[in-house]
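Asks: A predicted structure for the sequence below; I have some questions about it.
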Amino acid sequence: MNTTSSQPERTHLRLGFVALSDAAPLAVAALRDLGACHGITIELCRQPSWAAVRDKLLSGEIDAAHALYGLVYGVQLGIGGPRADMAVLMVLNRNGQAITLSRPLADAVDAGASVKEALLALGRRPVIAQTFPTGTHAMWLYYWLAAHGVHPLRDVESIVIPPTRMADALVDGALDGFCAGEPWHAVAQAREAGRTVAYTSEIWPDHPEKVLACRRDFAALYPNTARALVRTMLDACAWLDAKTHREEIAQALSSPELLGVPTALIAPRLVASGDGDARALPVRFFDDGAVNYPRVSDGHWFITQYRRWGMLDADIDDGDIAASVNQTALYRDAAWAAGIAIPGERRAATFCDGRVWDGGDAAGYLAGFDMHA
């Protein structure tokens, strides 16, 4: 029985977000009141860090959030924090993240040094920040460093700081680089503290990034509300497909309540990814729904990386975990009601080191890596 036309059990939702350009769907949904036609209202709740997003999701202070894909899985698995059953309702965007190195390191790479040579030339362990221990930025950074022959846990001091503090830390000399979302790479570059040396779409082209996350009991108790929220976010993501709309939301995102960063530093990398750099694939929010389906194989990939880096050794069925977290049935109901096509369950992705992941032979994929913790 299809229940997508049923009234939401909850009509006012508090949504958490961190000050990043890819929070755009939440901003669009709230500012344009897109939830009205689905029976909900949205209150945006800016959070200072991903740890704050985690804690307020678990305490119920926020109902759902714009969240790192890997944050959801870290909480589900109890890695580096409290464990709770979590839900990924949909993917909010693909691509749109980057790695910035300090100017001396970026200059060395530009001059022909390999990433490994440039980092070793410091004569000490480089300090490179990411935003959450199990988050997407940590996994992109680790994968990129390993692909360049640098062990991300032994050769580098990897630290966690909120994305809003990245540029300041680079300016102060506390960091040698960082992996995070925009607009903080644009900010660091504008302040002449560093330069973007890689885009995460070079690591995994069209990788999943932020998701719409909630506790699993919220989705179970309020399924109509969850579907209404997915419908609302799909509308917001579709609106963002137009270039003029991205320019419009970039201006709105500059407000102190959202990002608090000048539009001139938000718009270029939101409208034309990488500020026009040909290496960067565009940040994608919708593409007729191809972006948004919460593929189980995408979530499963994060678990392979936790095992790769010694963060997880539990004897559990990783595929079953991913299938329980990613709410594919709920998403299908919402997408069906909106007339949005459902893409295939698997997609093959070729990474920067030539390895291919399609969610099939996870054990064989993991066994192919020769760098472990």
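Replies: Alright, I've got the coordinates.
Asks: Every contact and neighbour count from this point should use C-alpha atoms.
Replies: Fine.
Asks: for Leu89, what are its contacts?
Replies: 211-214, 226, 230, 294, 326-328, 330-331 (Cα atoms under 8 Å, 6 or more residues apart in numbering).
Asks: change it to 10 Å
Replies: Each residue near Leu89 by Cα atoms under 10 Å, 6 or more residues apart in numbering is listed here: 64, 211-216, 219, 226-227, 229-230, 292-294, 325-331.
Asks: I'd assumed it was in a strand, is it?
Replies: Yes: when DSSP: H, G, I helix; E, B strand; the rest coil is applied, Leu89 is found to be in a strand.
Asks: Could I have the buried ones of the contacts of Leu89 as ChimeraX selection syntax?
Replies: Selecting only the buried entries of the contacts of Leu89 in ChimeraX, with 16 or more other Cα atoms under 10 Å as the criterion:
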select :64,211,212,213,214,215,216,219,226,227,229,230,292,293,294,325,326,327,328,330,331
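Asks: Just the ones in helices from the contacts of Leu89, please.
Replies: The helices, defined by DSSP state H, take in 216, 219, 226-227, 229-230, 325, 328-331 from these.
Asks: From these, pick the one nearest Leu141.
Replies: For the ones in helices among the contacts of Leu89, the closest approach to Leu141 (Cα to Cα) belongs to Val325, at 23.9 Å.
Asks: quick one: contacts for Gly112?
Replies: Counting by Cα under 10 Å, 6+ apart, Gly112 makes contact with Ala118.
Asks: Relative to Asp155, how far out is it?
Replies: 21 Å (Cα to Cα, to the nearest Å).
Asks: Just the endpoints, please. Distance across stretch 258-267?
Replies: First-to-last residue span, stretch 258-267, Cα to Cα: 14 Å.
Asks: So what touches it?
Replies: With Cα under 10 Å, 6+ apart, stretch 258-267 has contacts from 17-21, 23-24, 27, 44-47, 164, 182-190, 246-256, 273, 275.
Asks: For PyMOL, what selects the buried ones among those?
Replies: Listed next is the PyMOL selection for buried residues among the contacts of stretch 258-267, using 16+ other Cα under 10 Å:
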select buried, resi 17+18+19+20+21+23+24+27+44+45+46+47+164+182+183+184+185+186+187+188+189+246+247+249+250+251+252+253+254+273+275
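Asks: Structure two is appended below for comparative analysis:
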Amino acid sequence: MPLTHLTAGFLPLFDSVLLVLAQEKGFAAAEGLELHLIRETSWANIRDRAAIGHFDIAQMLAPMPLAASLGLTPIATPMITPVVLGLGNNAITVSADLWKAMADQGAQGDLAAGPAGAALARVVAGSSRKLRFGVVHQTSSHNYELRYWLAASGIMPDRDVEIVVLPPPLLPDALSTGGIDGYCVGEPWNSIGVATKGAHIATVKASIWQSSPDKVIGMRAAWADEHPDQVSALIRAIYNAGLWCADPANQDEAARIMSGAAYLDTSSEIVARALSGMLDIGGGVTRQVPDHFIPHAYAANFPWKSHALWYYSQMVRWGEVTASAENAALAAACFRPDLYRTALAPVSAAVPAADYKADGARAEPGEIEALNGRLTMGPDLFFDGRIFDPTAVDAYIASQRQSG
């Protein structure tokens, strides 16, 4: 039986791994799909080529389908995500000079977001110039995580520091030339900054917001409606790739595949850091980051509507979209747990029974209500102790405005 051909865009980031493995390890073929993977150079290209139909599907930033559906993109197009490409993987990396200044102000080098943020706040307060940080796209998890960390640390983005957009592969070079003082990006570009530019990892996504999403498979809503069987097949391929990737016995092979010239084009040793969570943070210091990247556990591939609403809350917070019931509904509709459940029903995989969950109260792993079995969720704390309740989004937004 011939395979159905899908064109898939991706960026050279480690968290394209499940999309890559779906093709390279035969999980897509087992579902009747052949993925033609096209490596792009920027998220803007992914956004625009997906909107005009050059890509059937693409690795996307988790907030990107929301931005397209809410009209925040040049080619506004309703988009959805039916499956998430894992949790975690980002970090905030700073120049050697900035890290020295932060260490002088009490940063401890343990990757804890609170002390690192407090030290940075003291540096910013005493600086004679405005520091500049890079993110990979305006409507990105990276931008919202960086802004959340800064604001909760007493640093007001845009007023106290500047934030600019650069493609991920350019961030280490921009840091080394002094164009930026720090950046938020996914692996391997934090580790490459440390290994080649003398940079230092200040904190990680897993410390700012535990078990939080970052990349998804995105697609035009109209395409998904027209190809329901292909969407289901793709979800199962990504799910099985995540299951394979989560097995420690497969991590060396996954790192070798991802290190290839067609994907990350760097050493497998650097790539392996994202999988193991054993990060060289700079200055000869190595730290183990629990749950740095989660490819499958904790319902990592499930598209929670509540996560979509958290990103929507940040879009409102930073003036990108107006708060309204209509916009909140549009944002939530972009994440499609119904399609995820439909796809996995034939294989009786355990899936969350609910579409929404609160984040910020779970300090330890614990079970949730599930269909077809039992599911354990991981800790989901925000570093500042805040709780996001998806049933009270307006109150959450209002409280953030009051806190800066």
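Replies: Arrived safely. Note that the coordinates shown come from a computational prediction; the quantities given were computed from them, not determined experimentally.
Asks: now the strands: where do they sit in the stretch 151-300 of structure 2?
Replies: Taking DSSP state E, counting those that start in this stretch as the criterion, the stretch 151-300 of structure 2 carries its strands at 162-165, 182-186, 200-204, 215-220, 278-282, 285-288, 293-294.
Asks: Which other helices and strands does the first one contact?
Replies: So the one you mean is strand 162-165 of structure 2. strand 132-135, helix 141-152, strand 182-186 (3 or more Cα pairs under 10 Å, 6 or more residues apart in numbering; DSSP states H and E).
Asks: Look up the counterpart of it in structure 1, residue range please.
Replies: Mapping strand 162-165 of structure 2 onto structure 1 (TM-score structural alignment) gives residues 157-160.
Asks: List the buried residues of that stretch.
Replies: Buried positions in stretch 157-160 of structure 1, judged by neighbour count with 16+ other Cα under 10 Å: Ser158.
Asks: chain center to it, what's the gap?
Replies: Stretch 157-160 of structure 1 has its C-alpha centroid displaced from the chain centroid by 18 Å (Cα atoms, centre = their mean, to the nearest Å).
Asks: How about the residue nearest the centre of structure 2, nearest residue that isn't a chain neighbour?
Replies: Closest residue to the average C-alpha location of structure 2: Asp214 at 1.5 Å, with Cα atoms, centre = their mean. Of all residues not flanking Asp214 of structure 2 in the chain, Ala62 sits nearest, at 5.3 Å (Cα to Cα, 6 or more residues apart in numbering).
Asks: what does that neighbour align to in structure 1?
Replies: Match for Ala62 of structure 2 (TM-score structural alignment): Tyr69.
Asks: measure its match to Ile128 of structure 1 for me?
Replies: Taking Cα to Cα, one finds Tyr69 of structure 1 at 20 Å from Ile128 of structure 1.
Asks: now Gly289 of structure 1
Replies: Distance from Gly289 of structure 1 to Ile128 of structure 1, by Cα to Cα: 35 Å.
Asks: what about these two, which has more around it?
Replies: Ile128 (25 against 18; other Cα atoms under 10 Å).
Asks: which non-adjacent residue is nearest the equivalent of Ala129 of structure 1 over in structure 2?
Replies: If you follow Ala129 of structure 1 across to structure 2 using TM-score structural alignment, you land on Gly134. In space, Gly134 of structure 2 comes closest to Tyr183 once its chain neighbours are excluded; the distance is 4.4 Å by Cα to Cα, 6+ apart.
Asks: Please apply the same query to Ala323 of structure 1.
Replies: Val296 (5.6 Å).
Asks: go on, Glu40 of structure 2?
Replies: Leu11 (5.3 Å).
Asks: What is the equivalent residue in structure 1 for the one you found?
Replies: Using TM-score structural alignment, the equivalent of Leu11 of structure 2 in structure 1 is Val18.
Asks: which position in structure 1 aligns with Thr342 of structure 2?
Replies: Using TM-score structural alignment, Thr342 of structure 2 pairs with Asp333 in structure 1.
Asks: Give me the neighbour count for that match.
Replies: 17.
Asks: got it, and Tyr142 of structure 1?
Replies: Counted with other Cα under 10 Å, residues neighbouring Tyr142 of structure 1 total 22.
Asks: Now it: closest residue in space, sequence neighbours ignored.
Replies: Nearest to Tyr142 of structure 1 is Pro152, by Cα to Cα, 6+ apart, at 5.3 Å.
Asks: same deal with Thr350 of structure 1?
Replies: Distances taken as Cα to Cα, 6+ apart place Val356 nearest to Thr350 of structure 1, at 4.5 Å, with adjacent residues excluded.
Asks: Quick check: which element contains Gly114 of structure 2?
Replies: helix 113-126 (DSSP states H and E).
Asks: so that helix versus helix 141-152, what angle?
Replies: Calculated by axes from the mean of the first three to the mean of the last three Cα atoms, to 10 degrees, helix 113-126 of structure 2 forms an angle of 70 degrees with helix 141-152.
Asks: Mind listing what's buried along helix 113-126 of structure 2?
Replies: For helix 113-126 of structure 2, the neighbour count (16+ other Cα under 10 Å) marks 113-124 as buried.
Asks: ditto for stretch 226-240 of structure 2
Replies: Buried residues in stretch 226-240 of structure 2 (16+ other Cα under 10 Å): 230-240.
Asks: Stretch 93-100 of structure 1 too?
Replies: Those would be 93-100, for stretch 93-100 of structure 1 by 16+ other Cα under 10 Å.
Asks: Stretch 144-164 of structure 2 now?
Replies: By neighbour count on 16+ other Cα under 10 Å, the buried set for stretch 144-164 of structure 2 is 144-157, 160, 163.
Asks: ditto for stretch 58-67 of structure 1
Replies: For stretch 58-67 of structure 1, by 16+ other Cα under 10 Å, it's 58, 62-67.
Asks: Among those, which one lies nearest to Gln76 of structure 1?
Replies: Using Cα to Cα as the measure, the one of these that approaches Gln76 of structure 1 most closely is Leu58, at 11.1 Å.
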